[in-house]
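Q: kindly return the folded structure for what I paste below:
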Amino acid sequence: MALAIKTRNTATRLLTAAAVLSGLVLSAAPAHAAATPSHTEASASAAALPAVDMEAVVLAAQIDPRRADHTLTPGAHDSVMAVEQALEARHLLDARWVNGYFGTTAIGAYAAFQRSLGYTGLAANGLPGASSLATLGQGRYTLIHQIGPGARLQRDGYTIDTRTQQMLTEAERLLGFHLTLSQGSYNPGGDPTSAGTHDGGGVVDVNIDGMSSTTRTAVARALREVGFAAWVRNPSQGDWPWHIHAAAISDTDLSTQAQNQTGDYYLGFNGLANHGADDGPRIPIQTWEQYQRSH
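A: Just a heads-up that it's a prediction; the model follows:
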């Protein structure tokens, strides 16, 4: 009888201890769950952030500084506002310039941000790149429609970037013949008559020796169709031979001078210092990415 009582007491103590331990584990579980957000909660948090369209921001950064007024670039307002608000939060842009217009003040503020990241040269000229835009937007926005120049390569003995090569290849497909370059990109100081437009990426000159006037116009049209700001240049305009000058719109390695040319192209100008009217074939203007989506 005593042995039975002793056995029941031992069992009771074991059950009590197990219950206590079970309670401790159960009470600890909610605290741990609250400290670690679920995958669903993390996804919802990211989804709550506004989306910044990189294509729209880069386009506005080329066009807006060249405007004579404060007309906004279509489709860019919300994305530009988010970027400007992020610059304001870093005390790089005054609140009065947070307006959805990516003008010269915003360009200067963005260049300052790029320099704060340690960027120099082309990477710190105020034209947003994917890496800096993503860094600026951490915790503030998500980045969509990312674009970039890609790796550098050689074509006809000149350096260009992958995006430019793809655009030239598509223009050749439309034309049905090969285009030969007479100048490439990333050529700082290589040709003083180019006024710095070839210092960065996205800009080429096409050799048009032997082409008729009709063929020259057709080449300029094809280049424009795939996303270049392109013009037939002649010796009466400057100290250069006949050629076609083409700047790839929204190439994020564009020099400042080339950015100005692409902005002027959208506004109906010829891309020259005289700010004359566009003398090339007029077609709906689009970027390489827009062209790809429509074909």
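
Q: please count neighbours and contacts with C-alpha atoms only from this point.
A: Noted.

Q: how far away from the center of its chain is the helix or strand in which residue 223 is found?
A: Element membership for residue 223, per DSSP states H and E: helix 213-225. Averaging C-alpha positions (CA atoms, centre = their mean, to the nearest Å) puts helix 213-225 27 Å from its chain's average.

Q: need the three-state assignment for residue 74.
A: coil (DSSP: H, G, I helix; E, B strand; the rest coil).

Q: state the distance from residue 270 to residue 219.
A: Going from residue 270 to residue 219 by CA to CA, to the nearest Å gives 16 Å.

Q: what is the end-to-end distance of stretch 123-133?
A: Distance across stretch 123-133, first residue to last, is 12 Å (CA to CA).

Q: for residue 115, give me its contacts.
A: residue 124 (CA atoms under 8 Å, 6 or more residues apart in numbering).

Q: in what helix or strand does it lie?
A: Using DSSP H and E, residue 115 sits in helix 104-116.

Q: next, the buried residues of that helix.
A: 105, 106, 107, 108, 109, 110, 111, 112, 113, 114, 115 (16 or more other CA atoms under 10 Å).

Q: next, the second sequence, to be compared with the first:
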Amino acid sequence: MKPLSAGVAVAAGLVALATVPAIASSSAEPTPATATVSMAAVLRAAQIDPQRHDQTVTAGAGPSVTAVERALRARGLLDQQYVDGHFGSKTVSAYAAYQRSLGYEGLAANGLPGRSSLVRLGTDRFEVTHVVGPGARTTHGGKVVNERTKAMLRQAQRLAGHTFKLDQGSYNPGGDPTSAGTHDGGGVVDINVDGMNRALRSKAVKALRQVGFAAWYRTPSQGDWPHHIHAVAINDPDLSSPAQHQVGDYYLGRNGLANEAPDDGPEVKPIRTWEQYRRTR
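A: Modelled structure (predicted):
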């Protein structure tokens, strides 16, 4: 047989190499490019799971959370043992570290997945669906809130048949030491109850819960504060860490205070976010 020339041999070798299937790296554990991650689901899990006393996975959030955890693991920010679909404190800390690596700070690095950071994390791994945004900062009753919170308050007022007067709004770091940092971020308000009778207070709290707030009527016997209604917008990406924990407590049937006592407000089931509420109308 006539020997192949050098050029022909090289060409033949390249053809042979082209027919060899690529070997995927098992250590990276990539999520398929066609995967989707629900921002709404991972936000919900990131608020509830750190408040659990076990490793239970939040219903409907497991696949999305696992995809996020795999991406954090691929960046060396999360140990493999925590890639389990449970968005606990280790995952929150890892996500906050990822946000800081992007140059974010303050509320933008609070460990709650925001749209921009989640999209960047999902590059070549997953697409982001069910996006939640707080909107720009605005005012309601003279207090600073974001557009999402304002829309929620307006609808709750319609359901309650009462206009709310706010004692405290959002984005108010250090404004009231008794608030324990809950108002440092977005999505949190305190509502004045002067002139409200017991029935109206209960109706107001129920209305707030119906539209997507974790809400409670607070009394001086519970802490160093006057009578008021405290409300936290579920799934607001701008929530401070203490406010995140209160949302988790609400889902778990607690009162949102340090004593973790049972929820003392009107029952509203199922618990819905603002986006879920709007879809039911």
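
Q: care to give me the TM-score?
A: The TM-score (TM-score structural alignment, normalised by the length of the second structure) is 0.87; 249 aligned residues with a CA RMSD of 0.9 Å.

Q: helices of the stretch 51-200 of the first structure, start to end?
A: Counting by DSSP state H, counting those that start in this stretch, the stretch 51-200 of the first structure has helices at residues 54-63, 77-89, 104-116, 130-136, 162-175.

Q: between helix 104-116 and the second one, find me the angle.
A: With axes from the mean of the first three to the mean of the last three CA atoms, to 10 degrees defining the directions, helix 77-89 of the first structure sits at 60 degrees from helix 104-116.

Q: in the second structure, which residue range corresponds to helix 77-89 of the first structure?
A: On the second structure, the counterpart of helix 77-89 of the first structure by TM-score structural alignment is residues 62-74.

Q: same check, this time on the last one
A: Aligned by TM-score structural alignment, helix 162-175 of the first structure corresponds to residues 147-160 of the second structure.

Q: then the shortest one?
A: The counterpart of helix 130-136 of the first structure in the second structure, counting by TM-score structural alignment, spans residues 115-121.

Q: if we can go back for a sec, which residue numbers in the second structure go with the helix holding residue 223 of the first structure?
A: Going by TM-score structural alignment: helix 213-225 of the first structure matches residues 198-210.

Q: in the matching stretch, what counts as buried?
A: For stretch 198-210 of the second structure, by 16+ other CA under 10 Å, it's 201, 202, 203, 204, 205, 206, 207, 208, 209, 210.

Q: quick one: that stretch to the first structure mean distance?
A: The superposed stretch 198-210 of the second structure is, by mean CA distance after the TM-score superposition for the first structure, a mean 0.3 Å from where its aligned residues fall in the first structure.

Q: run through who's touching that stretch.
A: Contacts of stretch 198-210 of the second structure (CA under 8 Å, 6+ apart): 152-153, 156-157, 159-160, 162, 193, 214-217, 229, 231, 265-268, 271-272, 277.

Q: need the winner for burial among the helices of the stretch 51-200 of the first structure.
A: helix 54-63 (a mean of 26; mean count of other CA atoms under 10 Å).

Q: against the second structure, where does that helix fall?
A: With TM-score structural alignment as the criterion, helix 54-63 of the first structure aligns to 39-48.

Q: mean deviation of that stretch from the first structure?
A: Mean for stretch 39-48 of the second structure is 0.3 Å (mean CA distance after the TM-score superposition for the first structure).

Q: contact partners of that stretch?
A: With CA under 8 Å, 6+ apart, stretch 39-48 of the second structure has contacts from 57-58, 60-61, 64-65, 86-88, 92, 112-115, 118, 128-132, 234-235, 237, 244-245, 247-249, 251-252.

Q: now list the buried members of the contacts of stretch 198-210 of the second structure.
A: Looks like the contacts of stretch 198-210 of the second structure have 152-153, 156, 159-160, 193, 214-217, 229, 231, 265-266, 271-272 buried, using 16+ other CA under 10 Å.

Q: tell me the one of the residues you listed nearest residue 182 of the second structure?
A: Set against residue 182 of the second structure, the nearest of those by CA to CA is residue 231 (10.0 Å).

Q: quick one: the strands in the first structure?
A: 51-53, 142-144, 152-155, 158-161, 181-183, 203-206, 228-233, 243-248 (DSSP state E).

Q: which among the buried residues of helix 104-116 of the first structure gets closest to residue 25 of the first structure?
A: Using CA to CA, the buried residues of helix 104-116 of the first structure come closest to residue 25 of the first structure at residue 113, 48.9 Å.

Q: does the closest one touch residue 92 like I think?
A: Yes - contact criterion CA atoms under 8 Å: residue 113 of the first structure and residue 92 qualify, at 7.3 Å.

Q: please consider this matter closed, and thank you.
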